[in-house]
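A.B. asks: Sequence first, then the predicted structure, then my questions.
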Amino acid sequence: MTDQSAEEQLRIHTRAALEASALSQAEIARQLGLSTKHLSMMLTGKSPLSLTWAEGILGLCGHSLVIGTRPDSEEPQR
C-alpha cells in the first residue's frame, strides 16, 4: 500500500498528463469553464479534485481515466 491518498495519486497523474500535453492550464480551464485559479487549486491540493474534473482534464490532455480494484493480498477472502 502507498503512503499517498487516492486523491493525491490522481492529482499527481493529472498534473503529469497536463505537463506532457501541449495545452496550458489557462486553456484547460477555459475549455472546462473553470477559473484558472480553481484549476490550479485542484492541481495543488488546495481544493478537492473530483473524478469528474480529473476525467475532464485528462480527456483534454489525450488521456483516459481508468479505475480498478484489486485485493490487498494474494490470499483468497473467506
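C.D. replies: Cool, the structure landed. Numbering: from 1, shown residues only.

A.B. asks: alpha carbons only for contacts and neighbour counts from here, please
C.D. replies: Fine.

A.B. asks: for stretch 14-22, which positions count as buried?
C.D. replies: Of all the residues in stretch 14-22, those buried under the rule 16 or more other CA atoms under 10 Å are 14-15, 17-18.

A.B. asks: Against that first model, consider the following:
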Amino acid sequence: MMQTKKLGRPREWVLNEEIIEIHKLSTELKTQNPEAHWPDIKDMLKTQLEHRGRKDLLLKLDKLWGLMKQVIPLPPQCI
C-alpha cells in the first residue's frame, strides 16, 4: 500500500511561523511595557492569546517560548 503525502505545509514551516508570531507578540508587549520582566511578558502573552482566541498557540506556549529563546535570544533577565 502506498502512503500518500499529506497536503499542506511541512510541520517545520508551521512551527517556524508559530515561533515568529510568539516572538513578534512578545516583542510588542515588551515595547509597550519596557519595565516588565520577561516572565511578566509571558503572562501578558497568555492573556493576549486568550483574547485573540489562539488556543492552538496557547496550548504550545511553553514549548514555543523555549524554542524562541533558542532561535532568537532574548535580552538577559534583570537580577
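C.D. replies: Sure, I can see it. Here the structure is a predicted model, which is why all the values come from computation and not from measurement.

A.B. asks: How alike are these chains, TM-score-wise?
C.D. replies: Put the two chains on top of each other and the TM-score (TM-score structural alignment, normalised by the length of structure 1) is 0.33; 42 aligned residues with a CA RMSD of 3.2 Å.

A.B. asks: Just the ones of the buried residues of stretch 14-22 of structure 1 in helices?
C.D. replies: Secondary structure from DSSP state H places 14-15, 17-18 of the buried residues of stretch 14-22 of structure 1 in helices.

A.B. asks: buried ones in stretch 28-40 of structure 1?
C.D. replies: Within stretch 28-40 of structure 1, the residues that count as buried by 16+ other CA under 10 Å are 28-29, 36, 39-40.

A.B. asks: Check stretch 46-53 of structure 2 too.
C.D. replies: By neighbour count on 16+ other CA under 10 Å, the buried set for stretch 46-53 of structure 2 is 46, 48-49.

A.B. asks: Can you lay out those as CSV showing secondary structure and distance to Met68 of structure 2?
C.D. replies: As requested, these are arranged in CSV below (DSSP: H, G, I helix; E, B strand; the rest coil; distance: CA to CA, whole Å):
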residue, secondary structure, distance to Met68 of structure 2
Lys46, helix, 15
Gln48, helix, 18
Leu49, helix, 16
